[in-house]
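[1] I'll drop the sequence and a predicted model, then ask my questions.
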Amino acid sequence: MSSKCQSVNYVPELFEDLAKCLREANRLPSQQDFLYFKGFEEFSGVVEHEENRVIGYLDKLSRIFEMPLNSYPNIYKAAKKCLDKVKDDLEQLQSPLGLRESLTYTLNKPQNTFKNLSDNSYSQYIPPILYKYHAKTDMPPGILKAQQLRMLEARGDKIDHYEEITHPYECEIESLCFQDFQFTPQQSYFTVLESTPFELVSTEEAFYKMIQELRQSSEIAVDLENHSTRSYLGICCLIQISTRSKDYIIDPFAVQGQMPVLGVILADPNIVKVFHGSDMDVEWLQRDFGLYIVNMFDTGLAAKELRYPSFGLAFLLKSFCDIDTDKRYQLADWRLRPLTNDMIKYARTDTHYLLYIYDRLREELIHKSMSMFQPPHTSISQVLELSRRLCLKIYEKPLIPKDLNNSDYYKLCKTRDFIARLEDENPEFVFPQTVLLAIASERPNTMNDLLSICDSKYLIKYGQYLLKKISREQPKTSFSSNFFTDAGWEEKANLLYEDEYEKMIKTDIGLDKVLSDVSAMMNAQSPGIVENCVDVKTHNLDELLENCKIDENSVPQSLEGIFELSNNSRKKNKTKAKNPVETPTGPEKIPNINIYKIFKEVGWE
């Protein structure tokens, strides 16, 4: 790196030069004017000189990447590699110590050490809540039944038969009556960060000590730091809590088993939980720890109610406390242990001043109501009601929207999503969106062509599988589109292989192995459905699916046995034979359907 690149002012100077370049580019004549001006010797001489410079740069790029730059796609790929390198170097350059190491995202995955592994399957999310603190009603039966079946290691395709999973604290949240002190802001002041007691909670003893201290407070500020780049569902890496006299940072990796006990604080209706922008925090607490919030005030909603020019926490910190925050740490890898001093300072800042901001916002809300000749508590009540709605949110696993056209891009998105679940990675980390678009548009035929687009390790590992996805011809199925009529059959088909999926997560068997096991599992559960089976040890997945044929006489009974969706299946494990599909002209015969076509129809390939 040159001495100029090491200069502190390098980045501002770079952006200044870039802005100047863009201004000059906008001054260039349009296509028709360009041809006119090129007739002037002075203008044409400058153009020729710049053309030679560009050709020289392309020649250097060609030697660096050892590829001929004789086409636009090749030039684009080479330029993209250069820009990616510049981007990485700039991030390293302007990142302070601690953040610089975390930007590489090469840390070990802490979720691999958790007692309960992440459930990346296609099954419905089951809340891990085991005990309901401050309960007015019993635990919803849907949650209890789902947990019992999961503990009994019930098949994944039974999940659709669970009773509806509802919010366990719905009654407590809906019936909550806000207390008088919530409408009366107190005269408070904030202390500087350095003079406030602080504790990093990373042991069981420190955790229970913190719980006892928090129970003495009537208001606490809460925030979370989440990481989603190297995890499919994401993991909560830090929980910051501040009272009016002390700051806490909880390391959930160190006290994973004790985290559900935090519900005694978060579900206490007598303690106000002050969040800022709690939309995702509410879901993250549910996802990782089975924690739910009762009685919350969201300062982000208050800022919207007051119509501030910005609703972010940085704006509120600057406006009320004259505090500037280093927002670069929003992109930090919070899995890093031990935390650096700068990371701890940033995390504490998110909650340390929040109770003071909470007081000032309530004053502003009262002034707003009075200025509109309304009762003083009107605006505060509106914010509290909106916060109540946020507390009622229920976490759901991410799903890819259905594409009726079944385009190549959609197939690639589904494949990427499946690989991300297997590897416990963010889909964008597996293959960026731009890579999927490039693959779908260029339709590479060989691994070399594929790797010329991107050399991701997952593209190397699953490249052959991706190539088959976009090269295979997809004939339309010959049976009626009304063959499956019950809602939810698509998800049920996906859940069919959940048991084998979990085995693969634990043993890292491989994609083709587990998917071929699905076919064997189907045949074992519905004898006679598969004939002409091939040896899965010597054939790949696609050969297996293309060569597995269904006996036409057993299609109705077999498919009903696999994709049964009616509630009658919960009462008895008996299925009745269906008649052939009816058409206006009589019964329609279904000749020789292969399994791959059925999987294609149900949206799982």
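    Okay, I see it. Numbering: from 1, shown residues only.

[2] CA only for contacts and neighbour counts going forward, please
    OK.

[3] where do the helices sit along the stretch 351-500 of the chain?
    Remark: helices assigned in the stretch 351-500 of the chain by DSSP state H, counting those that start in this stretch are 354-371, 378-391, 408-423, 427-430, 433-442, 447-453, 457-471, 489-495, 498-507.

[4] Can you redo the ones you listed as JSON lines, where the extra columns are distance to residue 33?
    Formatted as JSON lines, the helices of the stretch 351-500 of the chain follow (distance: least, C-alpha to C-alpha, whole Å):
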{"stretch": "helix 354-371", "distance to residue 33": "58"}
{"stretch": "helix 378-391", "distance to residue 33": "58"}
{"stretch": "helix 408-423", "distance to residue 33": "40"}
{"stretch": "helix 427-430", "distance to residue 33": "43"}
{"stretch": "helix 433-442", "distance to residue 33": "34"}
{"stretch": "helix 447-453", "distance to residue 33": "36"}
{"stretch": "helix 457-471", "distance to residue 33": "44"}
{"stretch": "helix 489-495", "distance to residue 33": "58"}
{"stretch": "helix 498-507", "distance to residue 33": "62"}
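
[5] then this one, side by side with the first:
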Amino acid sequence: MEFTTLSNNTIKIKLVSTPEQLQAAIADLSTKKELALDLEFDQNRFTYGFNLCLIQITDGKGICYIIDPFDLPDLQPFFQLMENKAIMKIIHHSNNDILLLDKLGCSIQNVMDTDVAAKILNYERSSLATVLKEEFNIEIDKSQQSSNWNKRPLTEQQLQYAAIDVVYLHEVKDKLLTEIEQVGRMHWLQEENSLLEKLRYTESENPHLRLKNASRLTYYNQFFLKALYNFRENLGKQLNKPSSYIIPNDALIELAINPDVDLHEWLNHTRGIHGRLKSPNYENKLRDTISKTMQAAEAQHISHDYAGSQFKRPFRTSETEKRKEELTSVQAEIVKQFGEFAGRLIINQSLINEYSYTGKLRCTKRYATQIVLDTATSIGVQLPQPEAIN
């Protein structure tokens, strides 16, 4: 499929859906120095899990490849392209793209994030639509933003939207880099991009405890919640549905609190329960899960005491308040010098709180550390030597 789509930028879209087409696209893109990239994905919205749905990539010279991973048995040629350090990958707000690629086994290299670049320049709003409007007076149609990217065939409107997310990125990158060089903050951008490349996808150790009000349950109820959460996850995988579509989070908490409930009545009178779970087969599987969990809780002598909050804020003292006040004054001076939104890249409330309670200054960025120390010196605030940066 090839057609011209954009009123402000003539672009030929090439849909890639066979191994042969992918090889040809990669052969072309591998000769370029800079590529603009964006991924469309579904993260527990229409399907189960964090899944790649579409890849948009262009060298900025008139061809935008849209790679459909659903029809491709092997994405290794694309992954190798992403891991090529000699080619810059221009991405706007790359965090989720990098995490998804890492989940798939690809460690992207040489990232240039235009969203971070905009923040360094103190953009109040750094979305791609805002940057295009403010820098180029280009307004883009975001009506397909909430599309279900799992559906096939893709519509022409979806392909247009997908292409828009990359076809302007080379221009955006050039404009923002020029401005960053002018204000002498290129080393900020280089370090921020390097940190992004180190992002790694990890699964939460106890995801059931992240549900609202889970920390307020007894240990016994939390024990049940974990078993019910795992049951729901497994069923979500089987049906390829977001797990909250199987049993809503609040209903899962309710069942963990009252596992002795009449399960048939509960399933048929609780709002949001997936129809498949109401079938005799799955109802019996859920009943069996509850029964086995009861037996395990008894055998392990799980306590009925309340677990309490997982986070306990340290006591405030005159010393903690003094440290907080000092670092807050440093933050105010940094915001005054660099702006509120650029300042957030340098120092944030989490850093201030940790220093207040522990007395340790844990800056994770070299450029930010130097700015914090220099600013503190300039206003007469004495700070300890920061923790070593790996």
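    Arrived safely. As the structure is a computational prediction, the values presented were derived from the model and not from experiment.

[6] among the helices of the stretch 351-500 of the first structure, which is nearest residue 35 of the first structure?
    With C-alpha to C-alpha as the measure, helix 433-442 is the member of the helices of the stretch 351-500 of the first structure nearest residue 35 of the first structure (33.1 Å).

[7] Does anything pack onto the closest one? Which helices or strands?
    Helices and strands touching helix 433-442 of the first structure, as assessed by 3 or more C-alpha pairs under 8 Å, 6 or more residues apart in numbering; DSSP states H and E, comprise helix 408-423, helix 447-453.

[8] Would you tell me which of those helices gets closest to residue 18 of the first structure?
    Among those, if distance is taken as C-alpha to C-alpha, the winner is helix 447-453, at 27.0 Å.

[9] equivalent range in the second structure for the closest one?
    Under TM-score structural alignment, helix 447-453 of the first structure corresponds to residues 264-270 of the second structure.

[10] Can you list the buried residues in that stretch?
    By neighbour count on 16 or more other C-alpha atoms under 10 Å, the buried set for stretch 264-270 of the second structure is residue 267.

[11] do the same with stretch 431-451 of the first structure
    431, 435, 436, 439, 440, 444, 450.

[12] ok, of these, which one's closest to residue 49 of the first structure?
    residue 435 (35.1 Å).

[13] Which position in the second structure pairs with the closest one?
    By TM-score structural alignment, residue 435 of the first structure lines up with residue 251.

[14] And for residue 234 of the first structure?
    Checking TM-score structural alignment: residue 234 of the first structure goes with residue 50.

[15] so who does the residue nearest to its match when sequence neighbours are not counted touch?
    Excluding the flanking residues, the one nearest residue 50 of the second structure by C-alpha to C-alpha, 6 or more residues apart in numbering is residue 43, at 4.3 Å. Residue 43 of the second structure makes contact with 49, 50, 51, according to C-alpha atoms under 8 Å, 6 or more residues apart in numbering.

[16] could you flag which of the residues you listed are buried?
    49, 50, 51.

[17] Would you check that the first one makes contact with residue 242?
    Yes - the pair formed by residue 49 of the second structure and residue 242 meets the contact definition of C-alpha atoms under 8 Å, at 6.9 Å.

[18] Geometric centre of the first structure: which residue is closest?
    Residue closest to the mean C-alpha point of the first structure, counted by C-alpha atoms, centre = their mean, is residue 233 at 5.4 Å.

[19] In the second structure, what range does the longest helix seen in the first structure match?
    Determined from DSSP state H, the single longest helix within the first structure is helix 41-65. Per the alignment by TM-score structural alignment, helix 41-65 of the first structure matches no residues in the second structure.

[20] Select, out of the helices and strands packed on helix 433-442 of the first structure, the one closest to residue 543 of the first structure.
    Comparing those by C-alpha to C-alpha, helix 408-423 comes nearest, at 17.9 Å.

[21] can you list the residues that contact that closest one?
    Against helix 408-423 of the first structure from outside (C-alpha under 8 Å, 6+ apart): 120-121, 232, 400, 403, 426-427, 430-431, 436-437, 440, 466, 469-470, 504-505.

[22] Trace residue 73 of the second structure over to the first structure, please.
    Match for residue 73 of the second structure (TM-score structural alignment): residue 256.

[23] Near its match, how many other residues are there?
    17 (other C-alpha atoms under 10 Å).

[24] Over to residue 88 of the first structure?
    By other C-alpha under 10 Å, neighbour count at residue 88 of the first structure equals 12.

[25] same thing with residue 153 of the second structure?
    8.

[26] That one -> the first structure?
    Match for residue 153 of the second structure (TM-score structural alignment): residue 338.

[27] what separates that match from residue 193 of the first structure, distance-wise?
    20 Å (C-alpha to C-alpha, to the nearest Å).

[28] again, but for residue 227 of the first structure
    Residue 227 of the first structure is 25 Å from residue 193 of the first structure, by C-alpha to C-alpha.
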